[in-house]
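Participant: How does the following fold in three dimensions:
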Amino acid sequence: MATPFTGEGERRKGSVELRALAARRLRPVADRGAPGKVNRPLLATLGELGLLSRVVPLAGPVRAQDLCLLRESLAYACTEAETALALQGLGAHPVVAHGTRAQRARWLPEVAAGRAVAAFALSEPGAGSDAAALELRAEPTGAGGAIRAGGADGAAVSGWRLHGEKRWISNAPQADVYTVFARTGPGTRAAGVTAFLVPADRPGLGGEPLEMLGPHPVGTLTFDGVPVGPGDVVGEVGRGFRLAMATLDLFRPSVGAFAVGMARSALDASVAHAGERRAFGGPLKDLQAVSHLLAEMATRTEAAALLVQAAAAAYDAGEPGVAARSAMAKLFATETAQYVVDSAVQIHGARALAHGHLLEHLYREVRAPRIYEGASEVQRTIIAKELFRAAGAGASP
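Facilitator: Purely as a prediction, here's the structure:
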């Protein structure tokens, strides 16, 4: 098993440096952004600092450990910067891993520089946690309506038109390019799904923003005969669902890292507050109920961090059982962060509920990661399936 402790000293040093960078350079830009809107100046700053190129590399794979380090460190000091970086990486990763030379040349430099906004369009009104239930249709075009995208020769299937809706899509409808998953074949569930790279200016593509609990841009996309061709296919026709799941295997541990960053921020704020705040004749830290709660928060946070690091190290090493490890990391870390932030609010009392307080902000941020990229219940299902799969193969998970 790959050890999560390799280069631990460098990892901690890098985390401290990233936190300081986020507080100094990214926090002021984030504060000038509008809730629910893509903050393009923030993306440009992430690109200028070279952070986006680490999750959208022009050559080579994305390292899960690097992604987790970035997300945890940025989340500690600036959740808006963390999410902006993560969404760029998620939206572009199918192209990084499986895109054609033309797709990579057209979009990756722009996304890595923060000049183009990317989005990952998988969820639908009837296919959220159950992503395999997606219904967006890709209808083949006839000879008279052939689509010649990407230099396709028109043989066999010359193109498709997309019909349907996507919902709860981060960065929609403000993104510049979408990785869209649609059903091209007659199969059900995971069969017959294809990934397409769809620029925002395609005719028939619409959408509207959704007002959500968190401050990040989320919206719907509508497809009214949106034309796509063979040059827009990412990977292989009919194998898009596998591509989507492979992308999530990489990003799920890093969702856990995002959660760990928020938990560490809430914990540090609580320790400081308990040492300064006086009540019942002394500082809060002298109350056993408070000190024991802080100890529990710290222990769970450290356990979550180690589980995330182990999953990321296993991914980078190509070890078996990555799906289960990724699911465990996301499940435990996001549930832990919810507990830690909620406990931090309790320690701070009413002041933590005031608009603009760090914990009020974290309280709104921490809820969504237990749902997106597979709800906690989905992660438990994945883990259980992998346990039984490993048992049937006579191996440990």
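Participant: all contacts plus neighbour counts: C-alpha atoms, from now on.
Facilitator: Noted.
Participant: residues making contact with stretch 131-147?
Facilitator: By CA atoms under 8 Å, 6 or more residues apart in numbering, the list of residues contacting stretch 131-147 from outside reads 122-124, 126-127, 154, 157-166, 181-184, 188-190, 227-229, 241.
Participant: buried residues in that stretch?
Facilitator: Neighbour-count burial for stretch 131-147 flags 131-141, 146-147 (criterion: 16 or more other CA atoms under 10 Å).
Participant: Same question for stretch 192-201.
Facilitator: For stretch 192-201, the neighbour count (16+ other CA under 10 Å) marks Gly192, Val193, Thr194, Ala195, Phe196, Leu197, Val198, Pro199, Ala200 as buried.
Participant: Val180: what secondary structure?
Facilitator: Assigned by DSSP: H, G, I helix; E, B strand; the rest coil, the conformation of Val180 is strand.
Participant: I'd like to know how many residues surround it.
Facilitator: Other residues within reach of Val180, judged by other CA atoms under 10 Å, total 23.
Participant: to compare against the first, here's another:
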Amino acid sequence: MADRDFLRWPFLEDAHRDFAARVEAFAATLPAHHDDADAATRDLARALGEAGLLAAAVPEDGRLEVRKLCLARDILARHSGLADFAFAMQGLGTGAITLFGSDELKARVLPGVRAGTTLAAFALSEPEAGSDVAAMATTATRDGEHWVLDGEKTWISNGGIAGSYVVFARSGEAPGARGLSCFWVPGEAMRVVERIHTAAPHPLARLALDGVRVPDAHRIGVPGDGFRIAMSVLDVFRSTVGAAALGFARRGLDLLLKRATTRRLFGAPLFEQGQVQAAIADAAMDVEASALLVYRAAWLKDQGTPRVSREASMAKLHATEAAFRVADAAAQFHGGLGVVAGSAPELLTREVRALRVYEGASEIQRVVIARAERDRRAG
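Facilitator: Sure thing, here's the model as predicted:
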């Protein structure tokens, strides 16, 4: 598209531009709306695998390149929110194995997820432990060469249809967040308590672990290392949530510009109204600022910066809030059409909303940023 000039920024290299072109060609064939979210997610994951694009989310060499992840989510979200979801969950759901898993576990789990024939899930949140991971109640009790897992997880994306789950549980090596461990659990061991239906449909569920026995060989990392593993995975993928929001914002700006230049009001294009020009200007600035924050955070991570929590939180916070503003403007200037169920502006406003909540709500990102600023200045 004509507005892809950011691909020439110094954050990106020729390999990233080539990858972006492959994703763009794939995304151009996708419908924006899917009637059956479960079936569509399966189909999209398989198509992404056949196109070789899931190799960026589930790399064979174990190196998660955040700039490629961000490019894929930026482009896919602009075309299809569910395609972005299918791509992202294959990476998030196996990130702990990619980064910390044994060679045996990698060989067992990753090829199917990379091919898109098996769906993956990241089971961290619980009914009383969302952003407050230290409040986790699911337990992992050692029993010889096995662990026994009991508890509930909720708001689990791909819940109920995934064949592979990374599960976090309290193993008790220390109080609070220091006493968590990480395990791989096959899909058939997870009991579906309820499927959760959201404004923008995608597979989501509340799940139970009822005395699930997990071999010690399926533990990821050392006992008590679960919190560090979870935060390391989120440190990689939080910037990519901002990238998805950026893609949604680009779609909103497209809708806003098309409406302003094709709709006539009082004998002149809607674009001639000053308030419409102001909305377009604000949307364009939001898109540009989000892109700078997202690709800066991704570049820093790819350069080997140990922790990019501050930068990733800035990218996620700004991009998701900006996308919400842009989507709202697009709906507003479509008038009645902006709230017609299934219309492009209405679909976009539903797709954008969840990004301000998952992988750390906007309020939590502000806490992370504020603490980082305090610590930087104190140090």
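Participant: Can you tell me, leaving aside adjacent residues, what's nearest to the counterpart of Leu293 of structure 2 in structure 1?
Facilitator: Correspondence of Leu293 of structure 2 to structure 1, assessed by TM-score structural alignment: Leu307. Nearest residue to Leu307 of structure 1 in three dimensions, chain neighbours excluded: Ala329, at 5.5 Å (CA to CA, 6 or more residues apart in numbering).
Participant: what range in structure 2 matches the helix or strand encompassing that neighbour?
Facilitator: If you go by DSSP states H and E, Ala329 of structure 1 is part of helix 322-348. Using TM-score structural alignment, the residues of structure 2 aligned to helix 322-348 of structure 1 are 308-334.
Participant: what's the average distance of the helix holding Ala329 of structure 1 to structure 2?
Facilitator: Mean deviation of helix 322-348 of structure 1 relative to structure 2 after superposition (mean CA distance after the TM-score superposition for structure 1): 0.6 Å.
Participant: Against which helices or strands is that helix packed?
Facilitator: helix 240-276, helix 288-317, helix 358-365, helix 376-392 (3 or more CA pairs under 8 Å, 6 or more residues apart in numbering; DSSP states H and E).
Participant: now it against helix 288-317, angle please.
Facilitator: 160 degrees (axes from the mean of the first three to the mean of the last three CA atoms, to 10 degrees).
Participant: So what's the gap between helix 322-348 of structure 1 and the chain middle?
Facilitator: How far helix 322-348 of structure 1 lies from its chain's middle: 15 Å, per CA atoms, centre = their mean, to the nearest Å.
Participant: Also stretch 85-101 of structure 1?
Facilitator: Using CA atoms, centre = their mean, the offset of stretch 85-101 of structure 1 from its chain centre is 12 Å.
Participant: Repeat that for stretch 185-201 of structure 2.
Facilitator: With CA atoms, centre = their mean, you get 17 Å for stretch 185-201 of structure 2.
Participant: And for stretch 269-276 of structure 2?
Facilitator: 35 Å.
Participant: Just tell me the aligned range of that stretch in structure 1.
Facilitator: Using TM-score structural alignment, stretch 269-276 of structure 2 pairs with 283-290 in structure 1.
Participant: That'll do, ta.
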